[in-house]
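# got a sequence here, can you model it:
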Amino acid sequence: MWIIFALLATFFFGLRGILYQWTSQKNLNRDLLLFGVFFIGFIISILGVLLFNQHWYGWPDIAVGLGLGIGSFAANACLHKGFSVGKASLISVLSGLTPLLVLMFAFLLWKETLTGIQLLGFFIIFCGLCLIRYSSDISINNLKGAQWGLFAALFFAFNDLMGKQSTLLGADILATLTSMFGFGSMLFAISWLAKRKKNQLYDTSVEGT
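Coordinates of the predicted model:
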């Protein structure tokens, strides 16, 4: 059953990447856009909490949800920024390093390992993915936005590890997602308001000169 959920996650993450690439080329406010994305997730999650009578069982559950919110905020902001300034193929390759980072940190934190066959399969798939993508027009001379792809991979890895921690705590999934989306929405709203105020101050100073 887990493979079905993994494939569905892959599909929806891919769809998200396509939409991020498309919207990054439009004249849209990134923070306001991502606030809308997270706020919709918050509404859906809290409705699920009420419908299925889920709960927060203590501060550890809430802390994990807030950690997920921080990771999601940072990862999505970096990913969208990367798509806006760099090549989609490059950013997708670098943000695709997340599984490798998760594998490394899971071993260090929880001593999780793969069997020899699983490790070989992971290595073949990962190398094949990189070879296919790097066979395009990516070169050392067009790495603009690479840092944003790497940051996105790092924060997505952090997010996956926090998700794993929530399962170890036995946290209710919809309650955790409510904390994640709610806190992420707040962070994007704060970022949007701060940049808006900064722009207003700048416009005022320009008009006064």
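
# C-alpha from now on. contacts and neighbour counts both.
Will do.

# what about stretch 193-200, distance to the chain center?
Put simply, stretch 193-200 sits 25 Å off its chain's centre (Cα atoms, centre = their mean, to the nearest Å).

# what helix or strand does T23 sit in?
Using DSSP states H and E, T23 sits within helix 2-24.

# now the element after that helix, going C-ward?
Criterion used, DSSP H and E; the element after helix 2-24 is helix 30-52.

# who are the packing partners of that following helix?
Packed against helix 30-52 by the contact rule (3 or more Cα pairs under 8 Å, 6 or more residues apart in numbering; DSSP states H and E) you find helix 59-85, helix 173-208.

# could you also give me the structure for this second sequence? I'd like to compare it with the first:
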Amino acid sequence: MSGRFTRVCVYAGSAPGASDAYTSVSHAAITELAARGSDVVYGGGSLGLMGVLADAALEAGGNVTGVIPKFLDDKEIAHHGVTDLRVVETMHERKMLMADLSDAFLVLPGGIGTLEEVVEMLSWSQLGLHRKPIGLLDVDGFWQPLIALLDHMTAERFVGVDHRQHVLSDPDPITLLDAMEAWEAPKLSRRWLTEDEQT
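Got it, this is the predicted structure:
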């Protein structure tokens, strides 16, 4: 099966998490991604789900580009077995390069860093800085609190209905990747909320 994306940016935790499902479902998602012909761009780490996703892509024959700031590489956290490891100076450079290299964003379970990355990409999407799908792999309901918050922000008219459509979620990797490939960017509003949504 040939997918829509040349490269997908994958965000994930540098820890494995409390549940074995985080590892198994993440591995399955990246294996499926590689089977669709998509290469992986990620944060360059070797630990936790970051290491799992890199290894899964390599095992499936995919190319993996890791992007890591020098201060983390110096601590020997970098995965030096990836196809292309790029060492940058700052976290900001890392996030910019990862976004620029990618056609879509897939978010695995993770911690504060992963949350910060996905929220920043949602903000950039809302501002029209990119028109790429963002998919949350909702393993065992991991992302339900964030999804509920986004829905609450939309209901309270801080997020437009069209902007809420910028993020997809599903617990099943195949269903999520199918939805990401079928996604079409909603039309950007000139205002954060349309007149209909304000009344």
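
# what's the TM-score here?
In this superposition the chains share a TM-score of 0.22, using TM-score structural alignment, normalised by the length of the second structure; 79 aligned residues with a Cα RMSD of 5.6 Å.

# hang on, the earlier thing: so what touches the helix holding T23 of the first structure?
Residues from elsewhere that reach helix 2-24 of the first structure (Cα atoms under 8 Å, 6 or more residues apart in numbering): R30, L79, H80, K81, F83, S84, A88, S92.

# 6 Å instead, please
Identification of contacts with helix 2-24 of the first structure by Cα atoms under 6 Å, 6 or more residues apart in numbering yields H80, F83, S84.

# between that helix and helix 30-52, how big is the angle?
Helix 2-24 of the first structure runs at 150 degrees relative to helix 30-52, counting by axes from the mean of the first three to the mean of the last three Cα atoms, to 10 degrees.

# what residues sit buried inside helix 2-24 of the first structure?
Buried residues in helix 2-24 of the first structure, defined by neighbour count with 16 or more other Cα atoms under 10 Å: G17, Y20, Q21, T23, S24.

# adding distance to A146 of the first structure, write those residues out as a markdown table.
As requested, these are exported to a markdown table (distance: Cα to Cα, whole Å):
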| residue | distance to A146 of the first structure |
| --- | --- |
| G17 | 16 |
| Y20 | 16 |
| Q21 | 15 |
| T23 | 19 |
| S24 | 16 |
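
# just those residues now: which is nearest L174 of the first structure?
Nearest to L174 of the first structure among the buried residues of helix 2-24 of the first structure: G17, at 23.2 Å, using Cα to Cα.

# which of the contacts of helix 2-24 of the first structure has the most neighbours?
When neighbours are taken as other Cα atoms under 10 Å, the top entry among the contacts of helix 2-24 of the first structure is F83 (27 neighbours).

# how much space separates it from T23 of the first structure?
Remark: distance between F83 of the first structure and T23 of the first structure (Cα to Cα, to the nearest Å) = 9 Å.

# likewise F151 of the first structure?
Distance from F151 of the first structure to T23 of the first structure, by Cα to Cα: 20 Å.

# tally of neighbours for D73 of the second structure?
Using other Cα under 10 Å, D73 of the second structure has 18 neighbouring residues.

# if you count neighbours, what's buried in stretch 24-34 of the second structure?
Across stretch 24-34 of the second structure, burial judged by 16+ other Cα under 10 Å covers V25, S26, H27, A28, A29, I30, T31, E32, L33, A34.
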